[in-house]
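K.L.:
After the sequence you'll find the predicted model.
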Amino acid sequence: MRELKFRVWNTIDRKMLKWGDIFHLPAWEIFPGTPEQRAFDIMQYTGLRDKNGKEIYEGDIIKKIGDIKTYSIVFDGVLAAYLMDDGTGGYGLNQMLLRDFEVIGNIYENPELLKDKKMKYRKRPVEVEAFRLGCEPMPGWFLNEVKKNNIKTSTFGYTPNESGDSFYRDELQARIKTSEGTMYAEDGDYIIKGIKGEIYPCKPDIFEATYEKVEDSQC
């Protein structure tokens, strides 16, 4: 049976205390009506130890030897089990696994150990060719793919005017064969030629949020 031990974080004085340091207080001060009123965050001993024999509690931060990735120890109420959480999901704990891990801090006194651990990337600046279907002339690279039957275009449209009389307005559509299957472009969408010659459609709002416009086009 796991030994029952606790430690306590004093949220007012911002100090880590042993359970005995608050054990003399009345229960209503330790466990008030709501968590927001609580002056103490109570953490239980998991019953497990790290590679150095140090006891592991809820809220501890652990790291595998030779790795930069860190995990916080959490209790999952649904699984009724302690997990090591890397920010994207929890993993089960056992003593065999923890023989390669060590406690390096906790979420209260060392929160910086969990920050900025996710790998971040910035998209490299690239130049692409593009035009807006139905708004700008079709460039040669697009027409060449039409001739090869890799792109098929069609026109359609029927719009009533304010007086009720009807008139046709041609609207372009394009079906584009790509390595990921056939994609469809509607009138006003951008058609992009990528850095490897790949051709694909893009909605105007996404295009304008991703690429810097060199010149305006009217549709």
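P.N.:
Perfect, thanks for sending it.
K.L.:
C-alpha from now on. contacts and neighbour counts both.
P.N.:
Fine.
K.L.:
what packs against the biggest strand by length in the chain?
P.N.:
Determined from DSSP state E, the single longest strand within the chain is strand 40-49. Using 3 or more C-alpha pairs under 8 Å, 6 or more residues apart in numbering; DSSP states H and E, the elements in contact with strand 40-49 are strand 6-10, strand 55-57.
K.L.:
Single out the most deeply packed of these.
P.N.:
strand 55-57 (a mean of 20; mean count of other C-alpha atoms under 10 Å).
K.L.:
any idea of the angle the following helix or strand past that one forms with strand 40-49?
P.N.:
Past strand 55-57, further along toward the C-terminus, the next helix or strand under DSSP states H and E is strand 60-64. Going by axes from the mean of the first three to the mean of the last three C-alpha atoms, to 10 degrees, strand 60-64 is angled at 30 degrees with respect to strand 40-49.
K.L.:
this is the comparison structure:
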Amino acid sequence: MRNDENKSVRAFRMGMDCRPDWFMDEVTANKVITYAKNKSDGPFEFMETYADIITENGIIRANYGDYIIKVRGRMHVLDPARLIFKKARKDINL
């Protein structure tokens, strides 16, 4: 990995964005396990996708819609609802 790649932040939303190559490399290396299951048996099938990310500290679950980010070679999971709340708190100085 190049030094400049190590400094960049990469992100996507689980189940909403296309899975980037860096994420699929982690799947291939068995550092991430992805899952997909049907939410309903009706005429409009919706897939629930999620992933388990294996880290030094244990397994982190990334649910549908969560942001998966990679910073300095490490992956993290961020819930978008928490991000919006933090921004709102900052905007109103709580």
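P.N.:
Good, I have the coordinates. Keep in mind that what you see is a predicted model, and the values were worked out from it rather than measured.
K.L.:
Would you pull the TM-score for this pair?
P.N.:
With the length set by TM-score structural alignment, normalised by the length of the second structure, the two chains reach a TM-score of 0.72; 81 aligned residues with a C-alpha RMSD of 2.4 Å.
K.L.:
picking that back up, could you give the residue range in the second structure aligned to the longest strand of the first structure?
P.N.:
Aligned using TM-score structural alignment, strand 40-49 of the first structure spans no residues in the second structure.
K.L.:
could you redo the helices and strands packed on strand 40-49 of the first structure as CSV and give each row distance to E186 of the first structure?
P.N.:
Formatted as CSV, these follow (distance: least, C-alpha to C-alpha, whole Å):
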stretch, distance to E186 of the first structure
strand 6-10, 59
strand 55-57, 57
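K.L.:
Can you tell me the centre-most residue of the second structure?
P.N.:
In the second structure, the C-alpha nearest the mean C-alpha coordinate belongs to I68, at 2.3 Å (C-alpha atoms, centre = their mean).
K.L.:
That residue touches M14, doesn't it?
P.N.:
Yes: taking contacts as C-alpha atoms under 8 Å, I68 of the second structure lies within contact range of M14: 6.8 Å.
K.L.:
sorry, back to before: tell me which of the helices and strands packed on strand 40-49 of the first structure sits nearest to N150 of the first structure.
P.N.:
Of all these, strand 55-57 sits nearest to N150 of the first structure, with 60.8 Å by C-alpha to C-alpha.
K.L.:
Which other helices and strands does the closest one contact?
P.N.:
Secondary-structure packing of strand 55-57 of the first structure (3+ C-alpha pairs under 8 Å, 6+ apart): strand 40-49.
K.L.:
A51 of the second structure touches D66, doesn't it?
P.N.:
No: the pair A51 of the second structure / D66 is not scored as a contact, 10.0 Å apart, by C-alpha under 8 Å.
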